[in-house]
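Trainee: next input, structure requested:
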Amino acid sequence: MPKRIFPFRRGEADRTADAAEALGLKGANLALLASLDLPVPPGFTIATFAWREAKGAGSELPQALRAELRSAIDWLEGVTGRRFNGDAKPLLLAVRTSARVQMPGLAESVLDVGLNDRTVDVVAAELNDAAFAYRSYRRFIESYAALVLGADPAEFEEIADLDRERAGYDHEPETVAGWRALIARYHEHIEAELGAILPQTPLEQLTAVVAASFASWRNPVAVAHRHLQGVPENAGLAVTVHAMIFNERNQKSGRGRAVSRDLASGQSRLSGEFTLGARGANEIGHGAPVHDLSELAAGGQDGFPADLAELTRHVRRLEAHVGDAVEVDFMIGDGALFLMQSRPARRTAGEAIRVAVELVAEGLIDEGEAILRIDPASLDLVLHPTIARSADLVVLGRGMPASPGAATGEIAFSVDRVQARANEGRPVILVRNETSPEDIHGMHLADGVLTIRGGTTSHAAVVARGIGKPCVTGVGSLRINAEAGTLNAGVRVLKEGDRITIDGSSGEVIEGAAALRRPALTGDFARLMQFADRARRMGVRTNAETPAEARAARAFGAEGIGLCRTEHMFFEGDRIQAMREMILATDENGRRAALDKLLPIQRSDFTELFEIMAGLPVTIRLLDPPLHEFLPNSESEIAETAAMLSVDEAAVRQRIAGLQEFNPMLGHRGCRLAISYPEIVEMQARAIVEAAIDAGQKTGSTVVPEIMVPLVSLRRELDFVKERVDEVARLVMAERGRRIGYHVGTMIELPRAIVRADTIAEAADFFSFGTNDLTQTVYGISRDDAANFLSTYVRQGILERDPFQTVDVDGVGELIAMAVEKARRTRPDIMLGVCGEQGGDPASIAFFEETGLDYVSCSPFRVPIARLAAAQSAIRFSRASGRPRARRHDA
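Mentor: Predicted coordinates for the structure are as follows:
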């Protein structure tokens, strides 16, 4: 039979292997403090087993539990030298409820259990303080009636107010007779309005409070939070009972919170605050002075009614035991110090890093433990600006937190307006219904991006994360009125040029220019990254096309470029016109003439990327999107393009119509373009090889480019493209008189490529899993439209999480694992990576580590997150398997 009751006192405590499960957080915590010989009030915890045995609710506790409660009280009477309902020195109890996790909605603490119409006078005589004794009795009656009888606390306030008016006192009765009269009115109210009588037997009071605490597990607030946190209904709660501490009685009493470290510096120095005991009812919990513990420690004992050095020793000991900065709740009753709770100190992301690094420096934890203590996702708060929160912020709408960070600027509805404002040095937010590849230039210039439609894997979200710009998507409550040039937010109407602030970490859109806090990457952050790099197995690359992105990624520790999307290089100035000229050409010669204009541009772009990466791998994806994305949309753009290229507008419209597809995501794109127009591949291959030779000569580094063929599903597709790449490479190297190495691989993003991975691996030097398109094709869901319904799937429990954000291990993940096994069976040395946005998602990275991928690639600002997550995954894998895994390839 499991134990029902676990007693504790300083120096000894009954505990279980999983204390929080059996004793709740409060009970487990007090048991730990007691076992470390730290000063705690003596008491006992009624375990969750007793709750389950009692079926969680009801006015009557099981007889066995009632008997054990009586025995526990007998033990507590012996420890304290006090008697429950005693004629002298009566025992008073505090009853506190808790579960294995913090859970709002459970019963509030009930204090001073054991006071009744007789013992209140005994306590008053013992303490020589009738006002305090009766104040405590009044508080007990109110909390008992609220919990056990379901009374409204406001009703007792009304009784007290009427009594105050009738008797003519300011705050509380001034005589014992006055107090007794007020208490009598409380009794009358309970009997008349609630149909009950306040028990005068302390044991009856205790059993009623415990039963009502048990029942609180099923109140609506607790149920809602239980569902949110995934806590099973049968987990149950525990109830801790301990001797009362009179921490609000006099100037030798009080309560506080002590932190073992100065979280701002990470140094081992007591900090926190202390509130001196209140002198009267009007000051309880309100006007009592609050003291800074660090100032008290620096200035001596003055103002602290217990031994401050003793508190410091206790907190230090607790920190050494748990190996982390701790936060301790304490009380002082008439000069006696008691520790009530402890927990890891609450801290910001920056403070968490600082403390972890300091604990390693002091030898309290090792680097691996420091790595595991930092939530990788919290690094977003360190790497990006955040909003300085204030009460006057006006939230216009809420959408999806698509790219972290905060930005403020003027509303601009078009790329041209963004350009104009950026040229004037004015901050700007690009606001669109949704973005397209043509908006990329404006997104680079804007301080942030807001879209009315789309989700966290939409075009706007993916591009914004890649360039490190804050982005909020899917704010369906806002409406753009293009004709009027306004943004409608309910009754508020904003026009172009008005200022807004977006928070890409919360999804909020805020009116006006909110104050921002800028990030500061301290030396502690760099030290943590050093720890992570020593621990991780997988390499971490970046997705980058521009020099600014590449430099940012290198600053964040990227070990190369895992995805360079060449189509993003074609949307500016002369580039888009040359691209349109190529698409509108009527024959191969015309296409080659246009591509000759793009060749030096591509070569220059690639040369700069190779130079920035200085010999690190650079994976360049050949042209992927369908050609219609490069053509103009509006009538004015069509006319402008026709005039610039000296072609008829009708011919432009005809070509646009000819390229339209019902489902372009599954249409004429990727390697299919390369097979239809091999001259495009030849131009890009020449630009890559020439750039590698130029960059190698300039930097002295060995540049080995990786050329990635997209959307392959057939081995023959890869063979076709690879033959053209090899042919061009041989020609260029012969022309330059210089040989270089290069690799040709493919992006695995179609189910057929997974099934035929063993055959495709025969021709590929590397695989890079494109998890965005792979998830689309496996699920048959468009990621740009998924936001309309996937949130409902998650809310209804049909999906645990959005599969475009975190890899679907059971579906997409199993296919990836299959491809890995098949590819390595054919070619053991093949390089395997992932370049979808899930390459920066910590949960996905854990799966990629388990699967044995060689690297992940993500947007520049997610590189530190990926480095830390990869280190955590490697540590956990090693601990679980008992063996470390070394890298299969150089980064």
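
Trainee: going forward, measure contacts and count neighbours with C-alpha atoms only.
Mentor: Fine.

Trainee: got the contact list for Gln99?
Mentor: Quick fix: residue 99 is Ala, not Gln. With contact taken as CA atoms under 8 Å, 6 or more residues apart in numbering, Ala99 is in contact with 20-21, 23-25, 236-238.

Trainee: longest helix in this structure, by number of residues?
Mentor: helix 588-613 (DSSP state H).

Trainee: show me what that helix is packed up against.
Mentor: For helix 588-613, the packing partners by 3 or more CA pairs under 8 Å, 6 or more residues apart in numbering; DSSP states H and E come out as helix 547-555, helix 573-584, helix 678-699.

Trainee: run this one through as well so I can compare:
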Amino acid sequence: MTAHETDKYVYDFAEGNKDLKDLLGGKGANLAEMTNLGLPVPPGFTITTGACQAYLATGREPDGLAGQIEAHLQALEREMGRRLGDPDDPLLVSVRSGARFSMPGMMETVLNVGLNDRSVVGLARQAGGSAGPTASGGSADPTASGGNDRFAWDSYRRLIQMFGKTVCEVPGEEFEHALDEAKRAKGTHDDLDLDADDLRGLVETYKKIFAEHTGREFPQEPREQLDLAIRAVFESWNAERAILYRRQERIPADLGTAVNVVAMVFGNLGPDSGTGVAFTRDPGSGAQGIYGDYLANAQGEDVVAGIRNTVPLQELERLDKTSYDQLLDIMARLEGHYQDLCDIEFTIERGKLWMLQTRVGKRTAAAAFVIAGQLVDEGLIDLDEALHRVNGAQLAQLMFPRFQLDHDVPPVARGIGASPGAASGAVVFTSARAVELAAEGKAVILVRRETNPDDLNGMIAAQGILTSRGGKTSHAAVVARGMGKTCVSGADEIEVNVPAKRFTVGGRTVSEGDVVSIDGTTGKVYLGEVPVVPSEVVQYFEGSLDPAHVDNALVRAVHRIMTHADARRRLAVRTNADTGADAARARRFGAEGIGLCRTEHMFLGDRRELVERLILAATDTDRTDALAALLPLQRQDFVEIFREMAGLPVTVRLIDPPLHEFLPPLEQLAVNVAVAQERGEDVAKEEALLAAVRRMHEENPMLGLRGVRLGLVIPGLFAMQVRAIAEAAVAVTRDGGAACPEIMVPLVGAVQELETVRAEAEKIIAEVVGDSGVEVLIGTMIEVPRAALTAGQIAEAAQFFSFGTNDLTQMGWGFSRDDVEGAFFWRYLELGIFGISPFESIDRDGVGRLIRIAAEEGRAARPGLKLGVCGEHGGDPDSVHFFHEVGLDYVSCSPFRVPVARLEAGRAAIETTGSDSR
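Mentor: The predicted model follows:
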């Protein structure tokens, strides 16, 4: 791009295409694409994301932008045959945001820009047929020569309301209260019952509200309205709710938003006009058919805001068959062109269909898998592309449980299943309360008449969302689907009273704190908590549902895509398991071994007494006896695990935490001893235990006597564990099975530590294994930064590395997870210091660099070095891609996350090699 081209900030629709989303935003790029396809798109232009970035960086519009806007506005006026805000025949425009990634409702829109006290009269004449061409280029209805005052004044009150709230930060509820009051005075609940005189009076009320809150009159100059609206869209990129949404969806903060200025077309001109949203397939299930909402005599914001209940899109066929047939044809063309589910916004202006937006539509997790499989069957995409279009987060959603109704439990209400899932929780009526209770660990259901972008905090905190208004395309539905939240919308049987903190339905009152359950698939709402059962996808992974013999499109799609992911991936996927039962479940979920078996979990329960004997041992004999008692118990644990894994590799971590963690807390023990002494009881044993706890007590146990240090200080401890592992492997092998143990030494920071432990372990292994054919690998856990930085040395003594990313993150950042997550992580996330917790997704720049260094230097020293990861990051989708990039051999995670890791490992492989279909 030349220097001259970088100064181009404004593009006509005909100049762009769908591949310019970084420059024109998603909305602008797709408006351009539809224009170039010859579809009926109102004329307009797009101000680039580059202009927004420059504005946000400097606080002012970049040089040249004003002139470019003026030039394109004049061209638009020539094309339309009208001038912006002309008092006799006004051109009106919408000003809409449009970022690279869809952020529904998070940024700003202003409609009807160009209206003022003079042009509203001209608009009435124009709409009534007494003036010039309509937006469609034809003539207005000649039978309506009396004008359309109601339409014009309704459009003007909408402009003041949206402009006031969006551009000048006038509280939106002030306008809502005024509208409600006007309807009460009229004796109606419906906006459409307000006539022109009512709306004219409402405009005057709105103007007073505007002046009271801004200290100035509502701007009458059309170009000032336009410039201020554009600036407000730029600034909305950094609005609190937009920032929060980006963090939730992991959208980069530096992209900026484009601004689209489009000639207005009007769906609120009467019964032959309207607006709607359509999907080329069901965004909830993926089923093919006609899905969407339509609202006659309305502007587009009425549909997505959910303030009026819509009718199904099929009703349009009865109302306006010509427009309906044209819309279906356009939907088919767009889906074929984009090769995906398309989400479409349209307006009908007196029988003329206009396309206002299209995008690849947000969908539920189930729909994502089903649609990907359908498109493969239709020959539109290949399996690599199908795998690319789904992700591990969606698969995890599909593994959540669903409601189990043992008998015909009647729902208390029924709405629209807007986003599938099963959610139960205490009812709350405000986002603030949802956040407050969720922070206390309570499950909540956010209940609203309709949601708006300001409710995002509460929607994130809630288990599910229930609204009395809106449909599948309302704000609540679209945002919930994007986040994977359960949502029921349009449950109009319930009467929500937010100030009173209650809703009523069927003569019953449900107050804040009462528990309800909502089913986002069926739309049913139940009182109380409903029990849940495993999802069909979990049943498939468990083996109880055979995809070849079930009539379930979702299960078949998941099976097909998972099979392809397994064929494509290079990374193996193991599990973290400490028992035979965990190992068995992980294998059913597709685990190819155990990457972390934590032996300290085997010392809990009734075995604590043996650990106490080890700690209190006063002589070598006492210590040897305690270890001898633990040996057969440990051996049997490993026998069960090896049998379940049937020859797959099992990485056993030798005991890691400090021994005093197996003892009573110091404070509790001291109190118990003091009380017993006061009673004159014999406390010799307790005093000895207290002395041991005091002796071993550490201010910071994470950095103290644990891991390899413990094994070197307590003679025989590691030796007992190594012997138990080797004996178990030999026992399983001699019974006709197979065992592949890998012994992992934790917390190594210097090669000499590993060499000392390995020398002792090899002697024991050689003694036990003999000619059984069992091979035991010895390696280490890389969790200390020094180990990562000296990996070349450590690799000389290690046959494998396993990255313990939990501790590596703690030590790399210098904080204790238990202490800091609740203390200040929320603030770091709020300030943008963290985009996401480094314990949730790998810190690529810091901790990730340590891993990369260790992997490269370790393999340079030992080319055949096996590399894996066993921290929680092993099941995080983004982290799996990083581990693929740095060349690890496997990831390990909890059994439930094994399918997620398998899927993401496959996606990482195709994104590295590319796909011919993309």
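
Trainee: next, the TM-score between them, please.
Mentor: The TM-score (TM-score structural alignment, normalised by the length of the first structure) is 0.73; 754 aligned residues with a CA RMSD of 4.8 Å.

Trainee: out of the helices and strands packed on helix 588-613 of the first structure, the one nearest Asn788 of the first structure is which?
Mentor: Using CA to CA as the criterion, the shortest distance between Asn788 of the first structure and those is 30.7 Å, found for helix 547-555.

Trainee: find me the equivalent region of that closest one in the second structure.
Mentor: Per TM-score structural alignment, the counterpart of helix 547-555 of the first structure in the second structure is residues 580-588.

Trainee: what's near enough to touch the equivalent of Arg592 of the first structure over in the second structure?
Mentor: Residue pairing (TM-score structural alignment): Arg592 of the first structure is matched to Thr624 of the second structure. Applying CA under 8 Å, 6+ apart, we find Thr624 of the second structure in contact with Gly716.

Trainee: quick check: the aligned residue for Glu70 of the second structure in the first structure?
Mentor: Counting by TM-score structural alignment, Glu70 of the second structure lines up with Arg66 in the first structure.

Trainee: quick one: list the elements packing against the helix or strand where its match lies.
Mentor: Here Arg66 of the first structure is covered by helix 63-80, with elements defined by DSSP states H and E. Applying 3+ CA pairs under 8 Å, 6+ apart, we find helix 63-80 of the first structure packed against strand 5-9.

Trainee: who's in contact with the strand it packs on?
Mentor: Here strand 5-9 of the first structure has contacts from 13-15, 30-31, 34, 40-47, 68-69, 72, using CA under 8 Å, 6+ apart.

Trainee: now swap in stretch 815-823 of the second structure and tell me
Mentor: For stretch 815-823 of the second structure, with CA under 8 Å, 6+ apart as the criterion, the contacting residues are Gln810.

Trainee: helix/strand/coil for Ala764 of the first structure?
Mentor: Recorded secondary structure, Ala764 of the first structure: coil (DSSP: H, G, I helix; E, B strand; the rest coil).

Trainee: number of residues surrounding it?
Mentor: 24 (other CA atoms under 10 Å).

Trainee: what helices or strands is the helix or strand that comes right after the helix holding Arg66 of the first structure leaning on?
Mentor: Counting by DSSP H and E, the element after helix 63-80 of the first structure in chain order, helix or strand, is strand 93-98. For strand 93-98 of the first structure, the helices and strands in contact under the criterion 3+ CA pairs under 8 Å, 6+ apart are helix 19-35, strand 110-113, helix 202-215, strand 238-243.

Trainee: could you redo the last one with a cut-off of 6 Å?
Mentor: Secondary-structure packing of strand 93-98 of the first structure (3 or more CA pairs under 6 Å, 6 or more residues apart in numbering; DSSP states H and E): strand 110-113, strand 238-243.
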